[in-house]
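Colleague: Sequence and predicted model, in that order:
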Amino acid sequence: MTFPDLTPELSARMPDLRGRLIANQPLAELTWFRVGGPAQVLFTPADEDDLAAFLAHLPAQIPVTVIGLGSNLIVRDGGVPGVVIRLGRGFSEIVVEEGHRLRVGTAVPDVKLARAAAEAGIAGLAFYRGIPGGIGGALRMNAGAHGGETCNPLVEARGVDRAGQVRTFSNADFGFSYRHSQAPADIIFTRALFQGRPGETAAIVAEMDRITAAREATQPIREKTGGSTFKNPPDGKAWQLIDAAGCRGLTRGGAQMSTLHCNFLINTGGATAADIEGLGEEVRRRVKDQSGVELEWEIRRIGLPG
């Protein structure tokens, strides 16, 4: 699908914009699944001020969708109407502060936060080594792994709302729960402050190495995948329900439920977004029929059908 080009109108409205506006930018290359259609407009702001100015002058009727590193995302084959915002280099700073704290831009990959903390001798953030994606997504979904969750070390985060206002949120403002936060949906987070504790670099690196080894042994991390597909239900494991419903290795088109970890969807090479999402929905149906449990998607799905 090709969308009408909005970039001339937006450029005329915002002549001082410093970020990049690209019409009909393919998004498949920006996602780990490598599927999906284009963004009507892809905007990469230069920094927080640029983002705020853009949102303040963007017509209210134009929808805004934010994507991060694309690890936990299915972009549907028809593409995404309106503006897709992706934060880049201007949101990638990591600053070590006094009191074993790290102030981090939301475009920073989770693994880079873990490494920066280890180098600074800051413990309590090594679990981010096991989470694909970036800090922005971690804030939005309370990402966690290997005994840690974002709600534990987060002190506060800063972001820009749809009107272009910069706002700060304390940990309590997020209303964190399992793989969820209640932060306003229109906020685009730009930076976050994390609290760690004193630690020895060698011990932290060893912990990260253990996490890496565990991931490589149990997850299809070298495949085109989006990480865990479904949230664990209360008092249960999604993968066990999927396995019990006979869905390990199940395929649809070029999509497959991993045989290594059956809560991971993978693109075996020729999948469409419809193949991947459709297989996920088939798994949900079979699990519901077999166990009565309705699995909830952990992977975010955006855009129009092809």
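Modeller: Thanks, I have the structure now. Model, not experiment: these values are computed from the prediction.

Colleague: From here on, just use CA atoms for contacts and neighbour counts.
Modeller: Noted.

Colleague: Tell me where the stretch 51-200 of the chain has helices.
Modeller: Under the criterion DSSP state H, counting those that start in this stretch, the stretch 51-200 of the chain contains helices at 110-119, 135-141.

Colleague: Could you pull up the residues touching Val64?
Modeller: Gly82, Val83, Val84, Ile85 (CA atoms under 8 Å, 6 or more residues apart in numbering).

Colleague: ok, and which of the helices of the stretch 51-200 of the chain has the densest surroundings?
Modeller: Across the helices of the stretch 51-200 of the chain, averaging neighbours per residue (mean count of other CA atoms under 10 Å) puts helix 135-141 on top, at a mean of 25.

Colleague: counting contacts, what elements does it pack onto?
Modeller: Counting by 3 or more CA pairs under 8 Å, 6 or more residues apart in numbering; DSSP states H and E, the packing neighbours recorded for helix 135-141 are strand 188-195.

Colleague: here comes the other one, which I'd like you to weigh against the first:
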Amino acid sequence: MYQAAAQRYDTMPYRRCGRSGLMLPAISLGLWHNFGDNRPYDNSRAMILHAFDHGITHFDLANNYGPKPGAAEETFGRVLAQDLRAYRDELIISTKAGWRMWDGPYGEWGSRKYLVASLDQSLKRMGLDYVDIYYSHRPDPDTPLEETMGALDAIVRQGKALYVGISSYSAEETAAAARILKELGTPCLIHQPSFSMFDRWIEGGLTGVLKEQGIGSIAFCPLAQGLLTSRYLDGVPADSRAGSADNPFLTAEKVDARIAQVRALNAIAAQRGQTLAQMALAWALQTVTSVIIGASRVSQIEENLGAVRKLEFSADELARIEEILASV
């Protein structure tokens, strides 16, 4: 029978999420990849429990994570029922809706119909009465923003979520969403954008809006789909994401275009006594509240946890990193 590690809170930093009472771990675990029904359950369970044993209290999901869509929530629900039920009040469980989940006109985007129905399905898959954070996973160009934000507000008032957030909204969309939610009485807790050394779009205005509005931030893909790790220092392994023909997110061409930068950044990380992944996470945490890591095995989680041992950068290190990142 699983019993959580007694020292699980000893080393993880926790950070206040915007102007809220919620504290998030600096490192959160995402179940986007490797937790579907195409992966061994025992490995998925081992990663979730190892994360919790080391202070990762936040588990980030979405309705369509799999494969198949919904499978990651089913996996997490199984671990929750088997091992973590006694620790529910120590967990932050988030899920999202916005991308395509089922057939027909009501299975994606941002309508009240879709957001409410999707959350009901997610709660059933995970065996939960509520989630801690529920996100609009992407902006909907056709549904009025008032409807999408109104649905999030209604979900909180129904007790199905404690907080709400948005993901991948522009600075202008974020400001508008925050205003609507504030008027409804359900503040926007958090924004989840992509952000890494190689993906800095949020610096073009979004970070300013988040600070002004008191909204927290949590980055997905802080390791650029694995490019900011040691995985590709010597080329593209055949069994890697970039070596897979069906992965649109990271290709061999993208690796080739960045490999000189990756190697230069790795040299700085080595001088800091970190792996490249650890340094990349620490760098991202200069800007965001938390980072979402992905993993396919426990050892990757263990490596990424090492990032919190050295979060500070000298002015010289930051300047050298900027010089490398500018050398595209």
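Modeller: Yep, it's here. Quick caveat, the model's predicted, so the values are computed rather than measured.

Colleague: And the TM-score between these chains?
Modeller: These two chains, once laid on top of each other, score a TM-score of 0.30 by TM-score structural alignment, normalised by the length of structure 1; 160 aligned residues with a CA RMSD of 6.8 Å.

Colleague: and Glu173 of structure 2, that's in a helix?
Modeller: Yes - the assignment for Glu173 of structure 2 is a helix, going by DSSP: H, G, I helix; E, B strand; the rest coil.

Colleague: What is the neighbour count of it?
Modeller: Residues within reach of Glu173 of structure 2, counting by other CA atoms under 10 Å, total 15.

Colleague: Excluding chain neighbours, what is closest to Ala157 of structure 1?
Modeller: The spatially closest residue to Ala157 of structure 1, leaving aside those adjacent along the chain, is Ala192, at 4.1 Å (CA to CA, 6 or more residues apart in numbering).

Colleague: which residues does the one you found contact?
Modeller: The neighbours of Ala192 of structure 1, taking CA under 8 Å, 6+ apart as the test, are Arg103, Val104, Gly105, Thr106, Ile135, Leu154, Val155, Glu156, Ala157, Arg158.

Colleague: For Ala123 of structure 1, see how far away the residue lying closest to the last one once chain neighbours are set aside is.
Modeller: It refers to Arg158 of structure 1. Taking CA to CA, 6+ apart, and ignoring the residues beside it in sequence, Arg158 of structure 1 has Thr168 as its nearest neighbour in space, at 4.3 Å. Distance, Thr168 of structure 1 to Ala123 of structure 1, by CA to CA, to the nearest Å: 25 Å.

Colleague: If you count surrounding residues, which of those two has more?
Modeller: Neighbours around Thr168 of structure 1 and Ala123, counted as other CA under 10 Å, are more numerous at Ala123. The numbers are 23 against 15.

Colleague: surely that one meets Val205?
Modeller: No - with contact taken as CA atoms under 8 Å, Ala123 of structure 1 and Val205 are classed as non-touching, separated by 9.8 Å.

Colleague: Please identify which helix or strand holds the nearest residue to Ile292 of structure 2 once chain neighbours are set aside.
Modeller: Excluding the flanking residues, the one nearest Ile292 of structure 2 by CA to CA, 6+ apart is Ser28, at 4.7 Å. Secondary structure here is read from DSSP states H and E; on that basis Ser28 of structure 2 sits in strand 27-30.

Colleague: could you point out which element follows that strand?
Modeller: Proceeding C-terminally, strand 27-30 of structure 2 gives way to helix 41-53 as the next helix or strand, assigned by DSSP H and E.

Colleague: What is that next one packed up against?
Modeller: Counting contacts by 3+ CA pairs under 8 Å, 6+ apart, helix 41-53 of structure 2 is packed against helix 71-79, helix 298-305.

Colleague: that's a strand at Ala219 of structure 2, yeah?
Modeller: Yes - according to three-state DSSP, Ala219 of structure 2 belongs to a strand.

Colleague: if I look at it, how far off is Ile321 of structure 2?
Modeller: Applying CA to CA to Ala219 of structure 2 and Ile321 of structure 2 gives a distance of 19 Å.

Colleague: cool, Leu206 of structure 2 as well?
Modeller: For Leu206 of structure 2, the distance to Ile321 of structure 2 - CA to CA - is 22 Å.

Colleague: same deal with Ala267 of structure 2?
Modeller: If you measure Ala267 of structure 2 against Ile321 of structure 2 using CA to CA, the figure is 10 Å.

Colleague: Ok, Ala154 of structure 2 next?
Modeller: Using CA to CA, Ala154 of structure 2 is found at 44 Å from Ile321 of structure 2.

Colleague: go on, Asp256 of structure 2?
Modeller: 19 Å.

Colleague: the more surrounded of the two?
Modeller: The residue with the greater number of neighbours, taking Asp256 of structure 2 and Ile321 and applying other CA under 10 Å, is Ile321; the counts read 18 against 14.
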